[in-house]
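J.: quick one, fold the following:
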Amino acid sequence: MAYEVTKDLETGNTLIDSEHRQLFQAINNLLDACSQGKGRAQIQSTIQFLNSYVGKHFSDEERLQVESKYPDYPAHKRFHEGYKQKMAQVTNELAANGVNISSVGKVNEAAGILVTHIRTEDKRLAQHVKSAK
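T.: Coordinates of the predicted model:
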């Protein structure tokens, strides 16, 4: 299953949407490599990218929240911190155990959490940022 930023996931904020696309592309690249038996070769670069890019993306979102005085900033930040920990666990497991059914399932689970977050919280954030201008 490929992940993509569909209309229902677009926030309307150019920065947020472009970063979501890059995150999904990295996840898709890893899953594609796994399905072709090349996951082990792709793991390390994808792990490094995902962990650094999730941090960058969340920092960008949090900056927008602070600048626009987003009222749900504390809860959104808590989600970000928890998600970074989840990604670290998933990527550590991939690095330690390699690609297997369990690790691919955990990558998909982490992507699913991100999709749900985008569909609800990030869309709400983008609407607030737009109305705050």
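J.: from here on, contacts and neighbour counts on C-alpha atoms
T.: Noted.
J.: show me which helix runs longest in the chain.
T.: Longest helix of the chain, by residue count under DSSP state H: helix 39-67.
J.: who does the very next helix or strand once past it touch, helix- and strand-wise?
T.: Once the chain leaves helix 39-67, the next helix or strand it forms, by DSSP states H and E, is helix 73-97. For helix 73-97, the elements it packs on are helix 39-67, helix 101-117, judged by 3 or more Cα pairs under 8 Å, 6 or more residues apart in numbering; DSSP states H and E.
J.: please generate a structure for the following sequence too, so the two can be compared:
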Amino acid sequence: MKKIHWDEGLSIGDPGLDGEHRQLISLLNRLIDLIDEAPDAEQVHRILDELEQLATAHSRHEEMLSATAGEDFKEEQRREHSDFLSAIIEARSQLRSDDLGGSLIDVTESLVKLLINHIIDQDLDLAPLLAEREVKNHSLAEFLVLKFQKLSFVRGLEMLVVISLLPMLIFAGMIMYQSWQEA
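T.: Just a heads-up that it's a prediction; the model follows:
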């Protein structure tokens, strides 16, 4: 079975979540490594334990970050997290001691499919929500620049000129108003 390689196209823009995805993939790759070796049931169960702990923490983290999403999105996300955790728990019962290598292949393929589908179908939809939240944490000028970047390049340049001229115009207006009062 081939290993999973992280691609930046799977990145959702949150370093914490992307790091957790990389760790989940790394744990699945460790299971794939065991397939090629003579797998030991104890090693497999240790990796599944780590996978379950990380998936639980990741689910909480992701659900916390998606608090501003719509109910349908949050419900779908909860369902996918629950399915992945259930698959990890079921994996223990699906491992057969008489054919540990063969059953490990089936279990690992199932877990890989669930994780990759979750990242592609659900988490990439979370990226715009995180970007909006990120914008709210920045200054007004950064907010405007990010909004204008969504416009065409020429329109964006025009807006950047307006943004840079706006403080100068306000300052000139204040000077003119003060001079008018003194006159």
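J.: make JSON lines out of the helices and strands packed on helix 73-97 of the first structure and add distance to residue 8 of the first structure and mean neighbour count.
T.: Below are those laid out as JSON lines (distance: least, Cα to Cα, whole Å; neighbours: other Cα atoms under 10 Å):
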{"stretch": "helix 39-67", "distance to residue 8 of the first structure": "19", "mean neighbour count": "16"}
{"stretch": "helix 101-117", "distance to residue 8 of the first structure": "10", "mean neighbour count": "15"}
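J.: output these as CSV; include the columns distance to residue 20 of the first structure.
T.: Shown next, in CSV, are those (distance: least, Cα to Cα, whole Å):
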stretch, distance to residue 20 of the first structure
helix 39-67, 8
helix 101-117, 9
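J.: so which of these comes closest to residue 4 of the first structure?
T.: Evaluated over those, closeness to residue 4 of the first structure peaks at helix 101-117, with 9.3 Å, by Cα to Cα.
J.: and that closest one, how far from the second structure on average?
T.: Aligned to the second structure and superposed, helix 101-117 of the first structure gives a mean residue distance of 1.6 Å (mean Cα distance after the TM-score superposition for the first structure).
J.: what helices or strands is that helix leaning on?
T.: helix 14-35, helix 73-97.
J.: list of residues touching it?
T.: 3, 9, 24, 27, 31, 34, 86-87, 90, 93-94 (Cα atoms under 8 Å, 6 or more residues apart in numbering).
J.: hang on, the earlier thing: helices or strands up against the longest helix of the first structure?
T.: Contact here means 3+ Cα pairs under 8 Å, 6+ apart; on that basis helix 39-67 of the first structure packs against helix 14-35, helix 73-97, helix 123-132.
J.: which stretch among the helices and strands packed on helix 73-97 of the first structure comes nearest residue 81 of the first structure?
T.: helix 39-67 (8.9 Å).
J.: from residue 148 of the second structure, how far off is the closest residue to residue 92 of the second structure other than its chain neighbours?
T.: The shortest distance from residue 92 of the second structure to any non-neighbouring residue, by Cα to Cα, 6 or more residues apart in numbering, is to residue 45 (7.1 Å). Using Cα to Cα, to the nearest Å, one obtains 51 Å as the distance from residue 45 of the second structure to residue 148 of the second structure.
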